[in-house]
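1. sequence? don't have it. structure:
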């Protein structure tokens, strides 16, 4: 596999502005002064991505109480994100990165293993970004099932 950019704790979170499921611009800087969970997923409406999104939905109260907002980012177009949001009752912003530039900038797009084959695609990844805009925790190749529960256990105090 070729070497690709990976973010680590202490790195400045790469800035972005993307359209949400309503077509409105959302920037990481909109959350300055707040902690944010930024997670990247391959495709809205697929089984793993639905499981993961619903886990975030079901645990949003606990994440909010811990001071975290949640942003989900995929290459899907805003219309598909709106359908996904409505079908699953999602209660946090879903952002569209159709050219995958934000995914790549965060190290969440590139070569990965899929059923024993090397493919290029979205690397399911989650980041905790502190109020200062720095990465607190970077997690690559996370599992869709059980990931949010693990994240909650590992949240910084």
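-> Received it, and whenever you're ready, just let me know what you need. Not measured: the values here are computed from a predicted model. Numbering: from 1, shown residues only.
2. okay, CA-based contacts and neighbour counts for the rest of this
-> Fine.
3. now do the contacts for the most centrally placed residue in the chain.
-> What sits nearest the mean C-alpha location of the chain, by CA atoms, centre = their mean, is residue 39, with 1.2 Å. Counting by CA atoms under 8 Å, 6 or more residues apart in numbering, residue 39 touches 70-73, 124-127.
4. structure two is appended below for comparative analysis:
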């Protein structure tokens, strides 16, 4: 499992707004948040929180990207419905989720299945992991990530 100080796995993924995004193309720090599914309550609250703070992150030179296993078409609907402005990347084969260690066995109502563990990675401009949040609880999370991004600037 990757952790703080490790080099973030590079990737190129299709994204909403008819884009293809590669980590290696980032010109500064990146917040990469992995979420289980488009348009579910927790994922919606998290994405809206990051969207609401996007200007604060941009002022620090930090880019925000969300990743789930949903299709680009699903991401487009989700973004339009909730006014999400950051790109949502599609990892339909879960290769990037596995590389970041967020593809996990989950248990809901006694049924086990594989899915994405909600996690966020703050990647420094040099491509190393500056901060990692696993098993994220949504309330206050975007604010915590912004504080960590500010600390990168210090």
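-> Structure received. Because the structure is predicted, anything quoted here is derived from the model rather than measured.
5. any idea what the TM-score comes out to?
-> The TM-score (TM-score structural alignment, normalised by the length of the second structure) is 0.90; 151 aligned residues with a CA RMSD of 1.7 Å.
6. now the contacts of residue 39 of the first structure: which count as buried?
-> Neighbour-count burial (16 or more other CA atoms under 10 Å) applied to these gives 70-73, 124-127.
7. hang on, the earlier thing: and of the contacts of residue 39 of the first structure, the nearest to residue 157 of the first structure?
-> For the contacts of residue 39 of the first structure, the minimum distance to residue 157 of the first structure (CA to CA) is 15.9 Å, reached by residue 127.
8. aligned partner of the closest one in the second structure?
-> When the second structure is aligned by TM-score structural alignment, residue 127 of the first structure is paired with residue 121.
9. right, and that match touches residue 128 too?
-> No - counting by CA atoms under 8 Å, residue 128 is not a contact partner of residue 121 of the second structure; they are 9.9 Å apart.
10. overlap in contacts of these two?
-> Joint contacts of residue 121 of the second structure and residue 128 (CA under 8 Å, 6+ apart) do not exist.
11. what does the helix or strand containing residue 148 of the first structure correspond to over in the second structure?
-> Assigned by DSSP states H and E, residue 148 of the first structure falls within helix 147-154. Under TM-score structural alignment, helix 147-154 of the first structure corresponds to residues 141-148 of the second structure.
12. what sits against the closest residue to the residue nearest to the centre of the first structure other than its chain neighbours?
-> Once flanking residues are discounted, residue 39 of the first structure sits nearest to residue 126: 4.2 Å by CA to CA, 6 or more residues apart in numbering. Neighbouring residues of residue 126 of the first structure by CA under 8 Å, 6+ apart: 37-40, 138-140, 142.
13. measure the residue sitting furthest away from the middle of the second structure to residue 146 of the second structure for me?
-> Within the second structure, the residue lying farthest from the chain centre (CA atoms, centre = their mean) is residue 110, at 27.4 Å. When distance is defined by CA to CA, to the nearest Å, residue 110 of the second structure is 36 Å away from residue 146 of the second structure.
14. one more: residue 62 of the second structure?
-> 9 Å.
15. neighbour count winner among these two?
-> Neighbours were tallied for residue 62 of the second structure and for residue 146 using other CA atoms under 10 Å; the higher tally belongs to residue 62 (24 against 20).
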